[in-house]
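Asker: Have a look; sequence and predicted model below, questions after that.
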Amino acid sequence: MQSIRELTENAPIALLYFFSEDCAPCLMLRKKLKDLLQERFPDIPFILLEGKNYQELMQEHMIVSFPTVLLMADGREFRRYGLYSNIPSIADDIARLEKLMSN
């Protein structure tokens, strides 16, 4: 099993997306996040983690529902988002994190 650090080691900022293929809201949010990253943050990795394949990682990071999005900074959780995530807020958090890390 890969750790979060291994998944994000080559990226100072990354977005981890825990989901289930059986979850309709997961599919909608995934598309919105993918579009956001392609348009505004193309250098940030979007790592898709289907829950059934990452049970240990989910337990380790207390992922209890889908979708769950982790905004990572240097391999550590910076923010966590759930089902009712607001895309503009996520975009603002990513921009803020980029600014913090560039200083």
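Answerer: Yep, it's here. Residues are numbered from 1 along each chain as shown.

Asker: switch to C-alpha atoms for all contacts and neighbour counts from now on
Answerer: OK.

Asker: So which other helices or strands are in contact with the host helix or strand of residue 28?
Answerer: Assigned by DSSP states H and E, residue 28 belongs to helix 24-40. On a contact count with 3 or more C-alpha pairs under 8 Å, 6 or more residues apart in numbering; DSSP states H and E, helix 24-40 meets helix 87-102.

Asker: Put this next to the previous one:
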Amino acid sequence: MLVRSLTILCTAASLAAAACTLTYQYTDGTTASREVEAEQCYTVPAGTPKDVAIVDVVGPTGHGQVETYGKRGCTTLLEQGQTPMIISKPRIYSAYVVSCP
């Protein structure tokens, strides 16, 4: 799998950034995680750029899970997601962290 570094896609109002880990799982059973900060949009490496995911990270710091996600943008939730988020390869998702523990 091609690994890329996180890229900030958009930022919300400047708030005290809380760092936590976004954990996601691929359909082939493998998992991956990235350190993310609240109130920012990131690209997470998972293949070719496609859809956008809006996520809500919950749980203790260092072991966040995806609660919800949507497509096509950082502000509109179009569908509910599983926890942890199941991603088909090859794709690259952008994650909007709504809250961190």
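Answerer: Nice, thanks for sending it over. All values reported here derive from a predicted model rather than from experimental measurement.

Asker: Report the TM-score for the pair.
Answerer: The TM-score (TM-score structural alignment, normalised by the length of structure 2) is 0.33; 61 aligned residues with a C-alpha RMSD of 4.4 Å.

Asker: and the helix holding residue 28 of structure 1, which residues are buried?
Answerer: Within helix 24-40 of structure 1, the residues that count as buried by 16 or more other C-alpha atoms under 10 Å are 26, 29, 30, 33, 36, 37.

Asker: Give me the angle between it and helix 87-102.
Answerer: In terms of direction (axes from the mean of the first three to the mean of the last three C-alpha atoms, to 10 degrees), helix 24-40 of structure 1 departs from helix 87-102 by 50 degrees.

Asker: Just give me the closest of the buried residues of helix 24-40 of structure 1 to residue 18 of structure 1.
Answerer: Residue 18 of structure 1 has its nearest neighbour among these in residue 26, at 8.6 Å by C-alpha to C-alpha.

Asker: now do the same end-to-end measure for stretch 25-33 of structure 2.
Answerer: Across its full length, stretch 25-33 of structure 2 reaches 9 Å between end residues, using C-alpha to C-alpha, to the nearest Å.

Asker: What of stretch 30-48 of structure 1?
Answerer: First-to-last distance for stretch 30-48 of structure 1 - C-alpha to C-alpha - comes to 9 Å.

Asker: about what we covered before: of the buried residues of helix 24-40 of structure 1, just say which sits nearest to residue 58 of structure 1.
Answerer: Looking across these and measuring by C-alpha to C-alpha, the closest to residue 58 of structure 1 is residue 26, at 15.8 Å.

Asker: residues near residue 56 of structure 1, how many?
Answerer: 15 (other C-alpha atoms under 10 Å).

Asker: Next: residue 13 of structure 1.
Answerer: Count around residue 13 of structure 1 with other C-alpha under 10 Å applied: 24.

Asker: And for the one 3 residues further on?
Answerer: Using other C-alpha under 10 Å as the criterion, residue 16 of structure 1 is surrounded by 21 other residues.
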